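K.L.:
Fold the stuff below for me.
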Amino acid sequence: MIGRKPSLFATIAAAAALAVTAGAAQAETRITYKSAKSTSSYYQMAVQVAEAVQKATDRALSVTVEESQGSVQNVKEAAVREGAYVFTTPPVLIKLAKGNTKMFEDGQDYGDIRALFPIPSLTMHYVVRADADVESFQDLTGKDFIIGKGSFGAREAAKNFEQFGAEPDLVDVELNAAVPALKNGQVAGFATAGSYPAPNVVEAAAGTDIKLLSMSEEQVETTGRTRLVIPAGTYPGVERDTVTTSLPVGAYTTTAMDEETAYQLTKAYWESKPKMAETARWWAGVSPEMLAMMAGPLHPGALRYYEEAGTPVADGLK
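P.N.:
The predicted structure follows:
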């Protein structure tokens, strides 16, 4: 049996459908979003941003989240990665990289790094059992306490203890052992750095009465960090505001990202943020004012969005 030849209409329709499909594939821009360890809150944030951006742009921007060992690695890769590479880091590391100082004395050129938008800050938490008889940092002296190893939180806690005259007995274990040790009464508490509400603090507060140590204004000033207040009720049983310190964190890219992609990414992020805050409270603490704490300059595409949105931009970011 001889089959029919396809009609001219069917042929044209098939060709048109193929062209639309090909056009859609070509229109999709792939972005790599380098964040943090998969167990961290910042990795969760990256996944939330990726999903929100893809939804807001109807997948015109396709975002793939990559695990990282930390902010230093993220910045170092910016010197060698091609295409639309986005990464998160505290602004202070951007400044060090562009000056080729400390951990960035590697001969790489970091001059092409550009800022996009702020994300939730690294917030210091000092968690203690409610029955540990600890009301202040000085009360930690002589008590077993966990700060972990090698992380920003561990370094900052050790520095704060020295600044505040506190001398706890630091237990030499990784931070992932902190919650079980606190719940079992093996330690008085632990320090951790993460955006609030921090998952490990939420876990600690589940079924165990905890307190968060609050800094005095003098102590905050001594740290040289940004003052931040964790609102009362953020964690079960903690019914008062907690004064602590934070380290700003932002999302950055390089000049390898084209202007339109940076514009659409930044626009999608800010327009999606209120919705993200409904399911993850740490987004509620991010505001356009935090842009001032980022290391510049902004990517031209991001700058275009901020100018259209009427967001004040400091001269140092332009």
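
K.L.:
hey, let's count contacts and neighbours off CA atoms from now on
P.N.:
Noted.

K.L.:
List the residues that contact Val187.
P.N.:
By Cα atoms under 8 Å, 6 or more residues apart in numbering, the contact list for Val187 reads 143-146, 181.

K.L.:
go again using 7 Å as the cut-off
P.N.:
144-145, 181 (Cα atoms under 7 Å, 6 or more residues apart in numbering).

K.L.:
Looks like Thr266 contacts Leu303 (just checking).
P.N.:
No: with contacts counted by Cα atoms under 7 Å, Thr266 stays clear of Leu303, the gap being 9.1 Å.

K.L.:
Quick one, which of the contacts of Val187 are buried?
P.N.:
Among these, those classed as buried by 16 or more other Cα atoms under 10 Å are 144-145, 181.

K.L.:
ok, Ala251 to Arg227 distance?
P.N.:
Per Cα to Cα, to the nearest Å, Ala251 is found 21 Å from Arg227.

K.L.:
start to end distance for stretch 219-233?
P.N.:
23 Å.

K.L.:
and that stretch, which residues are buried?
P.N.:
Quick answer for stretch 219-233 (16+ other Cα under 10 Å): 219-220, 223, 227-228, 230.

K.L.:
Widest-spaced pair of those residues?
P.N.:
Comparing all pairs in those by Cα to Cα, the longest separation belongs to Thr223 and Ile230, at 17.2 Å.

K.L.:
Surely Ala97 is in a helix?
P.N.:
Yes: assessed by DSSP: H, G, I helix; E, B strand; the rest coil, Ala97 belongs to a helix.

K.L.:
burial measure for the nearest residue to it once chain neighbours are set aside, as a count.
P.N.:
Distance criterion Cα to Cα, 6 or more residues apart in numbering; nearest residue to Ala97, sequence neighbours excluded, is Phe104 at 5.3 Å. Residues contacting Phe104 under the criterion other Cα atoms under 10 Å number 19.

K.L.:
Here is the second sequence; please produce its structure so I can put it next to the first one:
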Amino acid sequence: MKSIRYAVVATAAAALALAAGVAAAQERVTFKSAKSTSSYYQMAVQVAEAMKAGSDGGIIVTVEESQGSVQNVMEVKARGADYVFTTPPSLVGLAQGGKAMFEGKGDPAFDEIRALFPIPSLTMHFVMSDASGVTDFAGMEGKTILLGKGSFGAREGEKYLQLFGLEGKVELAEVELSNAVSALKNGQIDGFVTAGSYPAPNVIEAAASVGVNVLSLTDDQIAESKRTRLVIPAGTYAGQESDIVTTSLPVVAYTTTKMSDDVAYELTKTFWEEREAMGAGAPWWLGVDESLMPTITGKIHAGALRYYKEAGFTLTDANM
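P.N.:
As a prediction, the model looks like this:
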């Protein structure tokens, strides 16, 4: 796939004029995210606050709770120009191809979905207590592991146990994931599996209070998983002296071609300009940078493309 690097071409005057135009109109946007109890709902609220601050009140974002990414994509059929939603890029591809959960539910509206910007990925964490002595997947044999139930992390964790020859060789704990840290503290479990944006709050707590080793995957294991490689930098968690190599499910904020180029431009520009400030209050935003752009595997909205070209981001032919 061909990559294209763009140089900065916009003038400050043009950018200021555009920002003023959007602010005067006070654009209102609906941001469809996730369940209100999830970290992704918190992220949506943070994005809404950042948009208001970064546009001087010119962009007002209303956050809507969602039951999940599939619902977010399906609502494209009935939504208008103000609709922004989050979902993994893989689901957009399935919707546009009428496959899997979208079989028999295809709609021309799916072809009009366009990306705006990446948000923190769902990142796999295989967390083992220091006391367990486990430093790799093979060492999990005979240990008691908490996977949780019904979540992406639970399903993915179960898949990895099967892929890496551990099915039936670990004891699966009947404990809710919300109790993972306390179960680790009292020795009820040797480790737990969780998926979320990093740094993950439950992993931070476990690392600080118990001492943990978050397992890295080998290149072969990552290839077997068919997921995206992601590196959690050294020092992210207490006692973590080296990078953690793991897998992730990318998540992206999308809209459709119904949104005007100017609004898409301003949303994207404001997001990237406010990212560092968001990271000061919520560290998971610090993991969002240009390195996540390749996870946007489909088309980017024309207005967002304008910003990326001005800012000198690397894009691919598939993004056009």
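
K.L.:
And the residue nearest the centre of structure 2?
P.N.:
With distances taken as Cα atoms, centre = their mean, the residue of structure 2 nearest its centroid is Ser121 (2.6 Å).

K.L.:
State the three-state secondary structure for that one.
P.N.:
strand.

K.L.:
And it? What does it align with in structure 1?
P.N.:
Ser121 of structure 2 maps onto Ser121 in structure 1, with residues paired by TM-score structural alignment.

K.L.:
for Gln26 of structure 2, same thing?
P.N.:
Aligned partner of Gln26 of structure 2 by TM-score structural alignment: Glu28.

K.L.:
again, but for Val181 of structure 2
P.N.:
Looks like Val181 of structure 2 aligns to Val179 there (TM-score structural alignment).

K.L.:
Touching, its match and Ala204? I think so.
P.N.:
Yes: here Val179 of structure 1 reaches Ala204: they are 5.5 Å apart, a contact under Cα under 7 Å.

K.L.:
can you pull the contacts of Val173 of structure 1?
P.N.:
Residues near Val173 of structure 1 by Cα under 7 Å, 6+ apart: Gly148.

K.L.:
try Pro294 of structure 2
P.N.:
Going by Cα under 7 Å, 6+ apart, the list of residues near Pro294 of structure 2 is empty.

K.L.:
could you pull out the strands for the stretch 101-250 of structure 2?
P.N.:
Using DSSP state E, counting those that start in this stretch, the strands of the stretch 101-250 of structure 2 run over 113-129, 144-146, 171-172, 191-196, 212-214, 228-232, 244-256.

K.L.:
To what extent does the helix or strand harbouring Leu267 of structure 2 diverge from structure 1 after superposition?
P.N.:
Assessed by DSSP states H and E, Leu267 of structure 2 sits inside helix 261-281. With mean Cα distance after the TM-score superposition for structure 1, helix 261-281 of structure 2 departs from structure 1 by a mean of 1.3 Å once superposed.

K.L.:
so the helix or strand following that helix matches what in structure 1?
P.N.:
The helix or strand immediately downstream of helix 261-281 of structure 2 is helix 302-311, counting by DSSP H and E. Residues 300-309 of structure 1 are matched to helix 302-311 of structure 2 when aligned by TM-score structural alignment.

K.L.:
what's the answer for stretch 67-78 of structure 2, then?
P.N.:
Against structure 1, stretch 67-78 of structure 2 falls on residues 69-80 (TM-score structural alignment).

K.L.:
do the same with stretch 213-233 of structure 2
P.N.:
Going by TM-score structural alignment: stretch 213-233 of structure 2 matches residues 211-231.

K.L.:
need the contact list for Val134 of structure 2.
P.N.:
Per Cα under 7 Å, 6+ apart, neighbours of Val134 of structure 2: 128, 140.

K.L.:
Pull the distance from stretch 11-20 of structure 1 to the chain's centre.
P.N.:
44 Å (Cα atoms, centre = their mean, to the nearest Å).

K.L.:
quick one: it aligns where in structure 2?
P.N.:
The aligned range for stretch 11-20 of structure 1 is empty, by TM-score structural alignment.

K.L.:
Flag every buried residue along that stretch.
P.N.:
Buried, per 16+ other Cα under 10 Å, within stretch 11-20 of structure 1: nothing.

K.L.:
Ok, stretch 45-59 of structure 1 next?
P.N.:
Under the neighbour-count criterion of 16+ other Cα under 10 Å, stretch 45-59 of structure 1 has 45-54, 56, 59 buried.

K.L.:
Alignment lookup: Asp190 of structure 2 to structure 1.
P.N.:
Match for Asp190 of structure 2 (TM-score structural alignment): Ala188.

K.L.:
That match reaches Arg129, doesn't it?
P.N.:
Yes: here Ala188 of structure 1 lies in contact with Arg129, judged by Cα under 7 Å, at a distance of 5.8 Å.

K.L.:
Give the residues shared as contacts by those two.
P.N.:
Leu182.

K.L.:
Neighbour count for those two, which is higher?
P.N.:
Between Ala188 of structure 1 and Arg129, counting by other Cα under 10 Å, Ala188 is the more crowded of the two (26 against 21).

K.L.:
Please report how far Trp272 of structure 2 lies from Thr30 of structure 2.
P.N.:
Distance from Trp272 of structure 2 to Thr30 of structure 2, by Cα to Cα: 19 Å.

K.L.:
between the two, who's got more neighbours?
P.N.:
Trp272 (21 against 18).

K.L.:
counterpart of the more buried one in structure 1?
P.N.:
Aligned partner of Trp272 of structure 2 by TM-score structural alignment: Trp270.
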